[in-house]
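Undergrad: after the sequence you'll find the predicted model.
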Amino acid sequence: MIEGKRFTEVDGLRGIAALLVVLTHFGESLTKLSVPAAVSVAANTWFYDLFSPGRVGVVAFFCISGFVIPYSFGGRNPALSFPINRFFRIYPAFWLTICLASLVFTALGMRTITAPQFLVNATLLHRMVGVPYILTVDWTLLIEMLFYGICYALFLGKRVHSFPMHFAAMIVLLGIAVVGGVYRWYHPMSSLPIGIPTYLAAMHFGALTRMRVIGYGPIATKLYPAALFFLVFGASAANTLAYHHTKTELIGVVAANTGYLGGVSLFLVCVYAKLFTSSAWQFLGKISYSVYLLHTIILALVISLWPLFSSWVMAVLILMPAYFTVVVFCSFLSQRYVEQPSVALGRRVVKRLESRTRLGSERTT
């Protein structure tokens, strides 16, 4: 298996996925601003009822994680290096973001953030213990960490590169999602998180796609079409059951399905057609994590300027490009001066711990 190969098209897809999320949150904001009723209705129909570009981006992100994470176990002691590297990859940039979010949201009067709330949010476990979030988009990071835990367990069991294991995990998760969907069909006020199993299933599908692409063997050739079939119909069934009568979701059943299937489709087209390999897409992919984290803060600042414009058309023409430009610029700074040093620090920590472990084993022998 070609474990060290880098797929530049997947790096570029990260940039596309991040921009889709950025675009969606701007579009959704139009439903809450002083715009003509027709504009508000159109934005609501497009971003909530019929299609959610943001969900396309999120699902594509999760597929990418499945494509990459099982192949991130490297070094002399992967059981040690993987959790450390993931910690330094995720947390420092996230801590910066919630600090900025706390300052900006408090200054704009959007919410009151207490010290205990901030400290629990910093662990990224706040949603599991019922503490209100500071950053609206951090729910995806919790699902990412769940997948890290699954992959870590599979690695310890020497099954992280097992096609049958990822296939079975995907089927089980889709089954859980469908059962949860049935429950929500009969309980419209339920907020049972159907997205968690369907998104985790997309991650395992990403892992299966990697194995199919690099030539895992006959079993991948035979079972991969079945994996795609089960993902499409299993996730569609779960989303339809969960969203058809729901009273607790912002988007409708059509948008839930088109968004999910659109994300899987975008991922597959990218991988097999090898799209998004240009330097511009690579740059956006490189800063995509910071784009994802920072954009809602910048959007809040941009929207606060909306009342300064006498025309909603002028506001859109000026604020929308300004929003994208500032997001990209700030994300570049975050990637350069926070993400990059943090990842490098994580590698130094791993190297030092591995050296100590090796010296300790040599002394005992």
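TA: Perfect, thanks for sending it.
Undergrad: switch to C-alpha atoms for all contacts and neighbour counts from now on
TA: Will do.
Undergrad: which residue ranges of the protein form strands?
TA: Ranges of strands in the chain, per DSSP state E: none exist.
Undergrad: so which elements touch the longest helix along it?
TA: In the chain, assigned by DSSP state H, the helix with the most residues is helix 78-107. Where contact means 3 or more CA pairs under 8 Å, 6 or more residues apart in numbering; DSSP states H and E, helix 78-107 is packed against helix 115-122, helix 139-156, helix 288-303, helix 340-364.
Undergrad: give me whichever of those is most buried.
TA: Most buried of these, by mean neighbour count (mean count of other CA atoms under 10 Å): helix 288-303, with a mean of 22.
Undergrad: what angle separates that helix from helix 78-107?
TA: Orientation note: helix 288-303 sits at an angle of 0 degrees relative to helix 78-107 (axes from the mean of the first three to the mean of the last three CA atoms, to 10 degrees).
Undergrad: helices or strands up against helix 288-303?
TA: Under the contact rule (3+ CA pairs under 8 Å, 6+ apart), helix 288-303 is packed against helix 8-29, helix 78-107, helix 312-334.
Undergrad: to Ile251, which of those helices lies closest?
TA: helix 8-29 (10.6 Å; CA to CA).
Undergrad: list the buried ones in that closest one?
TA: 8-28 (16 or more other CA atoms under 10 Å).
Undergrad: which stretch among the helices and strands packed on helix 78-107 comes nearest Phe67?
TA: helix 139-156 (11.7 Å).
Undergrad: put this next to the first one:
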Amino acid sequence: MQVATLPPPPPTTRPTPRRTRQSWLDALRGFAALVVVFEHSLDPLLPEIRGVISPWFDFGQYGVLVFFLVSGYVVPISLERRGDVRAFWITRVFRLYPLWALAAAAGAAFAVAGVYTTLPGQIADRPWAAALAHLTMLQDLLQVPGVVNVFWTLSYEMAFYLLVTAMFVLGARGTGTRASLAFAVGAPIAGALVPAGLLSRGLGVEAVVAVAAAVLAGGFAAVLAGRPEVRRHGAVALAVLAVALLALNSRVGAWQSLAIMATMFGGTALHHMERSAALRARWGWAICLVPVLAVATAVWLGPGWGMPEADQQAFKWSWSTAMIGAWLTFAAGLALRRRAIPPVLAWLGLVSYSIYLLHPLALQVVRRITVDPSAMSLGVRLAWEAALFAAVVACAALGHRFVERPAQMLGRRLAAERPVKIAQNR
């Protein structure tokens, strides 16, 4: 008797497992954001710490340098993993601009109402140039003060995105170490030769803003929509724009701008080295030169800007210790990356962008209420400090829930409508 056999079941296709979030990076983001809040609270609430510690260690610079290392670690890899420049920028725009627009509008409203510090005269005198500079997020590299003081770091994030995009389109992948060393070596050279804001001094702020916006728009149009040769030309335009603004027109000076870029690409190099023993063996010693060169450049050049000698010495110390502290903190996070992270620390990382952009507004309210810290006891000021952090975290939770998260979900949906293209935007 012949036994009937059933056909084999169809092969099951298992979905590709989603990449889990790296919670240690979220923890570093959240920690860095709270450190920046602490720095900005010193003048109105804890002037004792400002007087004793700030000449030796800048909490704010330390926090943003940790941010920059984290950005350097994750951003280029996210572009390389997806392989689609347009999808990358869709998600970036929806990640950055909605909350930025809210913070900018609130900052302008606070200034008009007298709650916030008054708008800088340059913004009031040249509103169209200031608005256009802010829309590019390159305002600090265009000699335009931010309507909210913390916006300055976004200019360096944007310059980094432009360089990463250009490198990807031109096929220069996995070059974080060489780029980091190039910027670190270029920092003292450019800093010694180029005064801050050179382009705007020679051409005028309005002209530089208009040219930069035009090059940015044209470069993006070419990179996102053109033929391969056109894309390459657009990538070159974006890279030249970013490097020119960093070296020739930043508000803080060429050496500090290039040191920041070296730090961000240092994060990229560390990511590649983590995944390649060959890279670690070949370049591990070299990446250690980046913070060393950044500190040496600060000690050699200093801020300039007509500062008194005592203030220059304090800046050199505070910048140098902040740079060393940021690299050591990131190295500690990297070493402990496989440890369990408390959920609250990971959550603070999720809302860190809201903490960073919204805390100056909450701080100005506290300033208006407390007025004179010398008239309050230490206990009262510590209570205000706790209240400030609680208010900032609450505002950040609302900002993330009702602004950031919906915008990010929309950006992901729009990006997901495009098929994944590995290395096809070059």
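TA: Right, received. Where do you want to start? Computed from a predicted model, the values in this text were never measured in an experiment.
Undergrad: distance to Arg89 of structure 1 for the helices and strands packed on helix 78-107 of structure 1 - can I get that in CSV?
TA: Shown next, in CSV, are those (distance: least, CA to CA, whole Å):
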stretch, distance to Arg89 of structure 1
helix 115-122, 14
helix 139-156, 11
helix 288-303, 10
helix 340-364, 6
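Undergrad: what lines up with Ile176 of structure 1 in structure 2?
TA: Aligned by TM-score structural alignment, Ile176 of structure 1 pairs with Gly186 of structure 2.
Undergrad: next one: Tyr260 of structure 1
TA: Using TM-score structural alignment, the partner of Tyr260 of structure 1 in structure 2 is Met323.
Undergrad: what's near enough to touch its match?
TA: By CA atoms under 8 Å, 6 or more residues apart in numbering, the contact set of Met323 of structure 2 is Gln61, Tyr62, Leu65, Pro291, Ala294, Val295.
Undergrad: can we see that at 6 Å?
TA: Counting by CA atoms under 6 Å, 6 or more residues apart in numbering, Met323 of structure 2 makes contact with nothing.
Undergrad: now do Glu206 of structure 2
TA: Glu206 of structure 2 neighbours (CA under 6 Å, 6+ apart): Ala129.
Undergrad: switch to 10 Å and redo it
TA: Neighbour list for Glu206 of structure 2: Arg126, Trp128, Ala129, Ala130, Leu132, Ala133, Leu142, Gln143, Val144, Ser200, Ala212 [criterion: CA atoms under 10 Å, 6 or more residues apart in numbering].
Undergrad: repeat that for Leu279 of structure 2.
TA: For Leu279 of structure 2, the contacting residues are Thr177, Ala269, Leu270, His272, Met273, by CA under 10 Å, 6+ apart.
Undergrad: name the nearest residue to the counterpart of the third one in structure 1, sequence neighbours excluded.
TA: Put plainly, it is Leu270 of structure 2. Using TM-score structural alignment, the partner of Leu270 of structure 2 in structure 1 is Thr209. Closest residue to Thr209 of structure 1 apart from its sequence neighbours, by CA to CA, 6 or more residues apart in numbering: Phe67 at 6.8 Å.
Undergrad: that neighbour -> structure 2?
TA: Matched by TM-score structural alignment, Phe67 of structure 1 corresponds to Tyr73 in structure 2.
Undergrad: again with Thr97 of structure 1
TA: Matched across to structure 2, Thr97 of structure 1 falls on Ala103, judged by TM-score structural alignment.
Undergrad: what's near enough to touch that match?
TA: Taking CA under 10 Å, 6+ apart as the test, what Ala103 of structure 2 contacts is Tyr97, Ala109, Val147, Val148, Phe151, Ser354, Leu357, Leu358, His359, Pro360, Leu361, Gly399.
Undergrad: of those, closest to Ala391 of structure 2?
TA: Distance to Ala391 of structure 2 across these (CA to CA) is lowest for His359, with 8.6 Å.
Undergrad: can you pull the contacts of the closest one?
TA: Counted by CA under 10 Å, 6+ apart, His359 of structure 2 has contacts 33-34, 36-37, 40-41, 103, 150, 388-389, 391-393, 395-396.
Undergrad: what's the burial count for Gly74 of structure 1?
TA: By the criterion of other CA atoms under 10 Å, Gly74 of structure 1 has 13 neighbours.
Undergrad: give me the distance between it and Phe67 of structure 1.
TA: Gly74 of structure 1 sits at a distance of 15 Å from Phe67 of structure 1 (criterion: CA to CA, to the nearest Å).
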